[in-house]
Each structure stands twice: as structure tokens, then as C-alpha cells.
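Visitor: My questions concern the predicted model and sequence given below.
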Amino acid sequence: MSANQKILVVDDEQDISDLISYNLTKEGYQVYTAPNGKIAIEKAKEVNPDLIILDVMMPVMDGIEACRIMRAMPEFKNTFMVFLTARSEEYSEIAGFNVGADDYIAKPIKPRALMSRINAILRRNAQDNVEEVADKFEIADLVIDRDSFLVFRGNEKIVLAKKEFELLYLLASKPNKVFTREQILKAIWEDSVIVTNRTIDVHIRKLREKIGDNYVYTVKGVGYKFELNFNDN
């Protein structure tokens, strides 16, 4: 990746911070570190990172609070923020997304998987700066054709209903990004009809029945994402 891209790693465990920093530096990123959320905010103001990796549980100020504060600052409104934690409780994951997290990575760290995830997030950042996604693009083993409202997997043609296709197109256009139900409702149904969360869930279920369960993932209490599965080695 570009040497101009800057990443701030925030973790109070020195060995974890060193491991992540080493692997990011090998990839060509400019890496900065901070031991807690309070210092991270000051460091972020100083270096203006493209992405911030935040541990959830830290002394002085935890990652959740630091993310909440930075998301309220105009300069960090669009900065990618990824939580890193050993905690598996569902409520902490929901809390992270509720304050503006873009992704969630669990400890113990698996370097190749972490680098793949970070590279994908920053590629998505570049895609977000393009006016619109291509009408036809490949992702995972799918080809998504907006003109024909068709999906292809190898020689197999998958026919989707209009809203099912629009859901898939939305999620796949930004892989690994979590879309809240509110964002999905606004993007797919706009304000023209009254729909509920149940409507989204039903369409997701029908979409999975047609393309399989290995693409669209549920983030409990938040929404859905199109997930690219990375090598855990």
C-alpha cells in the first residue's frame, strides 16, 4: 500500500502494539502508536491518520470513548476506525459499532488475516472517493451485473428479485463495511414506503437462500455486511 497512508495503533499492551506496528510497517504504512484513548486523540490530531486501530479495554480512556469523541470531531468524521479486542461479549461489539466503528478484529492477532483486513478497508476508502461503483464488478466468486440485475457464480446464473439485488449490490459495493438497518432502509427503500426491520431481515433471508450463506453476515444489534473471508494464518 501507499507509504503516504498513516495508521495509528492504540493499545496498552506493548507486545500487541509492537506486533501490529511491525507488520503494518512491512506493508509500507506510516505507523504511529498510543497507549490509551486520551493520548490517541492528541496523536490523531497531530498526524491525521487514514485509519485508527483501537483496543477496547485500556486504562485512562478506553477505545469506545475515544472513538465516540473523535467521531464528533469534523476532522475524523470519515476516518476509518477498527476495534481490536479479546472480549467476545456481544454488547461490546454493538457498543463499538454504535459509536462509529467500521470493523471489529478479535485477538489473538493473526498477522496475515489482520493485514488482509486492513488492506481491504483502505482499498474501500479509495473506492468511497469514486462517484459510484461500476455497474458490473467481481467480488469473491460472484459477478454482479447491475444492468441486467443478475448475479453469476462461474457458469451459474442467479436471478434475484429487484430489492434482493439492490441489497446485495449495496453490501458488496463496500465489502466488510457494516451497514446499519437505518442505512439500508434509506438506501434501498428511501422514504417512499413504510418498511420495518423485519422487511430487511426477510429480504436478507431470501438473498441467502439464492446465493448461499457465505457472503452476507449479520452483526447482531447493528445490521449486515458482505464479508470477505481472510486466511487465518
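Guide: Arrived safely.

Visitor: Going by C-alpha atoms from here, please, whenever you check contacts or count neighbours.
Guide: Will do.

Visitor: Strands of this protein, start to end?
Guide: Secondary structure of the chain (DSSP state E): strands located at 6-10, 30-34, 51-55, 80-85, 103-106, 136-139, 142-145, 150-153, 156-159, 179-180, 216-219, 223-226.

Visitor: Would you mind finding the longest helix in the protein?
Guide: helix 111-128 (DSSP state H).

Visitor: quick one, what contacts the closest residue to residue 35 other than its chain neighbours?
Guide: Closest residue to residue 35 in three dimensions, ignoring its sequence neighbours and counting by CA to CA, 6 or more residues apart in numbering: residue 12, at 4.4 Å. Applying CA atoms under 8 Å, 6 or more residues apart in numbering, we find residue 12 in contact with 34, 35, 36, 55, 58, 59.

Visitor: adding another structure so you can compare the two:
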Amino acid sequence: MSKNRILIVEDDRSLADVLDYNLRQDGYETVVALNGQDGLNQAKLKTPDLVVLDLMLPVVDGLEICRRLRADPVTRQMLVLMLTAKAEETDQVAGFSVGADDYVTKPFSVKVLLERIRALLRRRQGESQHDEVIVSQGILIDRERHRCTAGDQPLDLTPSEFGLLETLLRQPGRVFSRSELIDSALGGDSLVLERTIDVHIRALRKKMGGYAELVETVRGIGYRLRDPASSE
């Protein structure tokens, strides 16, 4: 079984070395980039399974890197864990809004970081345990090909948006609280603010175009996919 490959994009050489050593000790293959442009280049060249990404980087900052990763067909499905000293709630929301899958603030515990990485990879690997194709009301999700369409038009979704839509699509009409969506779509090990679910939902609706109204807000609780029976 091949090792998961992790790209570390961190301009602090000593911290990059610590991350590199501990990830290798934990059984991962690693690649290190010390500035944002090299990080983008390595992401395309090495196609890692997961990127540990600092935000405050020379040449290209972490938010812009994440935007570019999500915009490129070669890199859009890579898991992205932001590791940064920017600890304000607004910073975390900004990180998730550009497609981050998890957000860890400095200073941090190496053991906790390793567990968060394992959790993200488990979530990705566990996706194959469900039905491969789900269809409801013109929306199709193909898990095996990681493809989603709305009215036969492809949707360019981040992994988190894909997980949210899949969760809603599996049980149309069921109301999911924000905490349930974090557990089901983003993984119970993710330490995600409940309000960041709203950021993901807004981005998802924007991409769904004319199908956006299928994702309904249930005030004071959370979200649901419109029940097909209600439109008959």
C-alpha cells in the first residue's frame, strides 16, 4: 500500500523541518516548499494527497494558494489543512471560504496536528464505503469519479462542498443541524466553527445556479435539501 504524500508549505525553515520529521516518522511521504510559488509548483508536480499550508508566506500567500489549488483541475481535490498564527474567527472563516478542509492555529501540538491529518485522510478514504452514485431532483453525485452535476452541467466543488451536498442529497427533506453537517460532511474530528457551515453553503448555492433553491435554510436549526414530495 502506497504512502500518503503530504506537501508542507511553510517559510519558517525550522518549523518546516519539525513538520517534515514528524510526518515522516508517522509514515507519510513528504515534500517541503518554503514559499508560496514553490508550494503551487510542487502541488502540481507532486500531486500530494494533503497540503499543510501556512497563510503568511512570501511570494504568494496561503489564501491565494488555496484559491488557485481549488481552481485548477489537477489540484482541486487535494485536502488542505491551514496551519497559521492567524487565530481570529474571521481568519478561520476566510480560510474555509476559499476551500480549506481544516484550520489549525499556532502554537500547536504536533500530536494533535497529526491526528487532524489522519482524520482528514480517513474521511477521504472512507468515502468509498457509500453508494457511488446519488441522484435527486436533477442533482447527481458520482463518488467514484468525484463528479457532481446539476441538470447535466458539471459543478466545480471543493471537497467540503462536495461532502455537504452529498450529505443533504442522501436524505432529502431531513433537516440537518450545523453540528450534524460538521460531523457528517466534514468529519467529526474537524474542529470547525458552526458558522463556517454557512460560508460553505453560500459558496455551494452560488455554484448550483438555478438549483440553489433546493438547499433550504431552516431558521434556527440548519439546512435541508428540499423534499421531492413537497414539489409534486
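Guide: Noted; the coordinates are in hand. Because the structure is a prediction, the values reported are computed rather than measured.

Visitor: I'd say residue 82 of structure 2 and residue 53 touch.
Guide: Yes: with contact defined as CA atoms under 8 Å, residue 82 of structure 2 reaches residue 53; the gap is 4.7 Å.

Visitor: still on that earlier bit, is it possible to get CSV of the strands of structure 1 that adds mean neighbour count and distance to residue 196 of structure 1?
Guide: Shown next, in CSV, are the strands of structure 1 (neighbours: other CA atoms under 10 Å; distance: least, CA to CA, whole Å):
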stretch, mean neighbour count, distance to residue 196 of structure 1
strand 6-10, 25, 38
strand 30-34, 20, 42
strand 51-55, 26, 33
strand 80-85, 23, 29
strand 103-106, 18, 25
strand 136-139, 14, 29
strand 142-145, 19, 26
strand 150-153, 17, 26
strand 156-159, 13, 25
strand 179-180, 18, 13
strand 216-219, 18, 17
strand 223-226, 22, 13
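
Visitor: Is it possible to get JSON lines of these that adds distance to residue 120 of structure 1?
Guide: Putting the strands of structure 1 into JSON lines (distance: least, CA to CA, whole Å) gives the following:
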{"stretch": "strand 6-10", "distance to residue 120 of structure 1": "14"}
{"stretch": "strand 30-34", "distance to residue 120 of structure 1": "17"}
{"stretch": "strand 51-55", "distance to residue 120 of structure 1": "12"}
{"stretch": "strand 80-85", "distance to residue 120 of structure 1": "12"}
{"stretch": "strand 103-106", "distance to residue 120 of structure 1": "11"}
{"stretch": "strand 136-139", "distance to residue 120 of structure 1": "12"}
{"stretch": "strand 142-145", "distance to residue 120 of structure 1": "17"}
{"stretch": "strand 150-153", "distance to residue 120 of structure 1": "22"}
{"stretch": "strand 156-159", "distance to residue 120 of structure 1": "26"}
{"stretch": "strand 179-180", "distance to residue 120 of structure 1": "16"}
{"stretch": "strand 216-219", "distance to residue 120 of structure 1": "16"}
{"stretch": "strand 223-226", "distance to residue 120 of structure 1": "12"}
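
Visitor: how much space between residue 82 of structure 2 and residue 178 of structure 2?
Guide: 21 Å (CA to CA, to the nearest Å).

Visitor: Same question for residue 160 of structure 2.
Guide: Going from residue 160 of structure 2 to residue 178 of structure 2 by CA to CA gives 14 Å.

Visitor: So for structure 1, the centremost residue is which one?
Guide: residue 177 (3.3 Å; CA atoms, centre = their mean).

Visitor: Now for that residue: which residues touch it?
Guide: Residue 177 of structure 1 touches 102, 103, 171, 225, 226, counting by CA under 8 Å, 6+ apart.

Visitor: With residue 168 of structure 1 instead?
Guide: 207, 226.

Visitor: hmm, 10 Å instead?
Guide: 144, 151, 160, 203, 204, 207, 208, 211, 215, 216, 225, 226 (CA atoms under 10 Å, 6 or more residues apart in numbering).

Visitor: and the residues you listed as TSV, adding distance to residue 49 of structure 1?
Guide: Converted to TSV, the contacts of residue 168 of structure 1 look like this (distance: CA to CA, whole Å):
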residue	distance to residue 49 of structure 1
144	33
151	37
160	40
203	37
204	35
207	37
208	37
211	37
215	30
216	29
225	24
226	25
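
Visitor: Among those residues, which one lies nearest to residue 40 of structure 1?
Guide: residue 225 (27.8 Å; CA to CA).

Visitor: Please say which position in structure 2 that closest one maps to.
Guide: Matched to structure 2 by TM-score structural alignment, residue 225 of structure 1 sits unpaired.

Visitor: With residue 224 of structure 1 as the reference, measure out to the nearest residue to residue 225 of structure 1 once chain neighbours are set aside.
Guide: Of all residues not flanking residue 225 of structure 1 in the chain, residue 178 sits nearest, at 4.7 Å (CA to CA, 6+ apart). Applying CA to CA, the value for residue 178 of structure 1 to residue 224 of structure 1 is 6 Å.
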